[in-house]
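J.: predicted structure and sequence below. I'll ask about it afterward.
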Amino acid sequence: MSRPRRATIRDVAAKAGVSIATVSKYVNGQQSFSKPVEDKLRLAIDTLGYSQNPLARSMVTGRTTAIGLAVMDIANPHYANVVKGANRVALANGYNLFVVDMEESIAAARPLLEALTPRTDGLIVSARIPTEVADWLAGLDKPVAFLGQPEHQNVMTVGTDSVEVAALLANYLVRQGFTRFGYVGYSRAAWNVERLHGLRRVLEPAGAKLMVFDVEEPTSEAGERAAARILLRPDRPEVIIGCNDLVAIGVMSEATALGFKVPDDVAFAGIDNIPISRYVSPPLTTVDVCSQATGEVVMKKIMALIEDLPPPDDLVLEPALIIRDSTQRKVSAGH
């Protein structure tokens, strides 16, 4: 059985007794008409079940009602939560969200964004991209926002302050009595430098020792692979901070496999507050970096720019310390 023919703009014009140009201007919001004319147009559209072709509309209006969101790794729950927050706001406001996963490939950023740009009214991009790509984005004739804190001064940013995130965690751990710290970082990320700065800002005045280690990717698997060289050294850290929860969980899992008691032999903390962090054993102390809220806020701001509302300021969201069992060690009298 053949499907019924879809109503066209020509059908609406004939039914309403107006020109095709009048229908086009009405459905694209380009012009208002008298109440009798608009009543006839609405009746014809409802009767025929006319719905506009999105591609045709974008050709007329120059708008796609789509926003692109490019993240480094959609498998990372932090980014998945950013997407969830952004998509919630987009759907509530009549926008579609196109998500691109750069899969931790800096080299892939430019080609993927070039493919995404013509299909969208605005772009939201992870700050961890090369400077030349950030410069190119800043020169586009459309709104662009970064997730995080890039060095580029001409693009709106939304996120938490990585220095303050690390300092918040370090202050708590110093108060817990830890003096030998290990940081398992990801040196390819700009925020890694900022987090190290936040740690050192607190640890150096406290006289605490900081050992810095690096992983090849910010994943739990990379954390597991790095664990032995961190834990089996004679001066192993008393507490290990992962650059994110995934890395911390990976190192902590391998520590348990190697026979260490967590947190009595070695304590652990992460950053992000991804959902699984509360369910691992022991539950992981972490810093909530407002992942879903970041997605919601950046989407509201990019929509404001698209709709020519007053340009919003950058927004730094307030991180929150989440204390769990992975740092609640039994302190001996001699410690």
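T.: Looks like it came in fine.
J.: C-alpha from now on. contacts and neighbour counts both.
T.: Fine.
J.: what about the strands in this protein?
T.: With strands called from DSSP state E, the chain shows them at 66-71, 96-101, 122-126, 144-147, 156-160, 180-185, 209-214, 239-242, 267-269, 286-288, 315-317, 320-322.
J.: one more to weigh against that first structure:
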Amino acid sequence: MKKTVSTIRDVAAAAGVSTATVSKFINGTQRFSPAVEAKIQHAITELGYRSNPMAQSMITGKTKAIGLAVLDIANPHFSSVVKGANRIAQAHGYTLLLVDAEENPGRERQLLEALSRRVDGMIIFTRLQESEMDWLVKLNHPLVIFGKLEHLQLPTVASDDFRGGYMAARHLITQGHKRFAYMGFPKSRRNAERMGGVRDCLRAHGLELAEHEAAAPSAGEGERLCSSIMLGAEHPDALICYNDLMALGFMKAAQTLGFRLPADISVAGFDNIQYGNYTSPALTSVDLQSERMGMAAMEKVLAIIDGKDVDRYTVIDPQLVLRASTTSRN
């Protein structure tokens, strides 16, 4: 015999209150006396009642969902961001809806506009320039953007990419490196900050920086650019890459070409993804605290939804993680 599903009317009848009272109790829109709340909770437990999220959304106007747009879910950096954001969302009774903008970069705006209609707030990674982001403000939705913004008045969470680049360069200079190269990804707004930190540190020590541009922030691009970096008249003795994936691709190709790492060239990246700890040699990296970034962004958007004041900028300090891919030349 099919089990009957309990309804809100059944709960109201068992507790001796109106359906409106049960609804307000479940949705948290009104508090009642401890005795009344105890009766309602007892009835819910005894009847095994479960609220209907769709019906609840129609009543409250809230979806209890947060949208998160990342640039490439296959990149472990973004996976860690998702993990951190989801931990906070679940702790507050929210569901996370994920969009991978890398799958349809030409439709990023349409994807985000569609997402905004299904969630109470959004957290967004985007490669759009600030001049292309005015429409985000017009969504009239609680938003948090990853990365620094100069003009748009939107809450942000960012790692200190400039400081991370400076730290990596400073460490390599201390180790005695003289010939530096940077493998960058110019399409990213964060690239200029990372390279700027490297360049400023080198300039302070009278050193030059050779730039190499990748078409994508991927291991494949790091591998592709390796020969042009290493097979010239004089190759660099230190390379800093925009991210760990590019660094790992470069390292594989360099070893295939017969170079010894780090004896011939020291390599460092950004993100501190877990795979960098298992390569040979293990990869020195700037840890941008990816999981913490996701947590901070989710906490901020939930605070905005609750009508609380939040700081416009949240900057998370990086940490340089030293491993065997860099060595002393002193």
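T.: Sure thing, it's come through. Everything numeric in this text was worked out from a predicted model, so none of it was measured.
J.: okay, the strands of the first structure, which one's buried deepest?
T.: Comparing those by mean neighbour count (mean count of other Cα atoms under 10 Å), strand 267-269 comes out on top with a mean of 29.
J.: matching residues in the second structure for it?
T.: Counting by TM-score structural alignment, strand 267-269 of the first structure lines up with residues 266-268 of the second structure.
J.: mean shift of the matching stretch relative to the first structure?
T.: With the two structures superposed, stretch 266-268 of the second structure lies on average 1.1 Å from its match in the first structure, counting by mean Cα distance after the TM-score superposition for the first structure.
J.: roughly how far is that stretch from the heart of the chain?
T.: Stretch 266-268 of the second structure has its C-alpha centroid displaced from the chain centroid by 24 Å (Cα atoms, centre = their mean, to the nearest Å).
J.: in JSON lines: the strands of the first structure, plus distance to Ser58 of the first structure.
T.: Listed next are those as JSON lines, based on distance: least, Cα to Cα, whole Å:
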{"stretch": "strand 66-71", "distance to Ser58 of the first structure": "10"}
{"stretch": "strand 96-101", "distance to Ser58 of the first structure": "13"}
{"stretch": "strand 122-126", "distance to Ser58 of the first structure": "14"}
{"stretch": "strand 144-147", "distance to Ser58 of the first structure": "19"}
{"stretch": "strand 156-160", "distance to Ser58 of the first structure": "25"}
{"stretch": "strand 180-185", "distance to Ser58 of the first structure": "44"}
{"stretch": "strand 209-214", "distance to Ser58 of the first structure": "47"}
{"stretch": "strand 239-242", "distance to Ser58 of the first structure": "45"}
{"stretch": "strand 267-269", "distance to Ser58 of the first structure": "48"}
{"stretch": "strand 286-288", "distance to Ser58 of the first structure": "39"}
{"stretch": "strand 315-317", "distance to Ser58 of the first structure": "31"}
{"stretch": "strand 320-322", "distance to Ser58 of the first structure": "42"}
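J.: between those, which one is closest to Leu258 of the first structure.
T.: When the strands of the first structure are compared for distance to Leu258 of the first structure using Cα to Cα, the nearest one is strand 267-269, at 14.2 Å.
J.: just to revisit the earlier point, closest one to Tyr26 of the first structure among the strands of the first structure?
T.: From the strands of the first structure, taking Cα to Cα, the stretch that ends up closest is strand 66-71, at 21.1 Å.
J.: mean shift between that closest one and the second structure?
T.: After superposition onto the second structure, the mean distance of strand 66-71 of the first structure to its aligned counterpart is 0.8 Å, using mean Cα distance after the TM-score superposition for the first structure.
J.: what lies in contact with that strand?
T.: Residues from elsewhere that reach strand 66-71 of the first structure (Cα atoms under 8 Å, 6 or more residues apart in numbering): 79, 83, 95-103, 113, 116-117, 119-126.
J.: stretch 229-243 of the second structure too?
T.: Where contact means Cα under 8 Å, 6+ apart, the residues beyond stretch 229-243 of the second structure that reach it are 168-169, 172, 177-185, 191, 194, 212, 217, 247, 254, 264-271.
J.: repeat for stretch 248-268 of the second structure
T.: 168, 218-227, 230, 236-241, 244, 247, 276, 279, 281, 283-286, 324-327.
J.: buried set for it?
T.: Neighbour-count burial for stretch 248-268 of the second structure, with 16 or more other Cα atoms under 10 Å as criterion, is recorded at 248-254, 261-262, 264-268.
J.: how many neighbours does Cys243 of the first structure have?
T.: If you count neighbours by other Cα atoms under 10 Å, Cys243 of the first structure ends up with 27.
J.: separation between it and Gln30 of the first structure?
T.: Relative to Gln30 of the first structure, Cys243 of the first structure is positioned 50 Å away (Cα to Cα, to the nearest Å).
J.: for Leu116 of the first structure, which residues are in contact?
T.: With contacts taken as Cα under 8 Å, 6+ apart, Leu116 of the first structure has the following neighbours: Gly68.
J.: many thanks, I have nothing further to ask.
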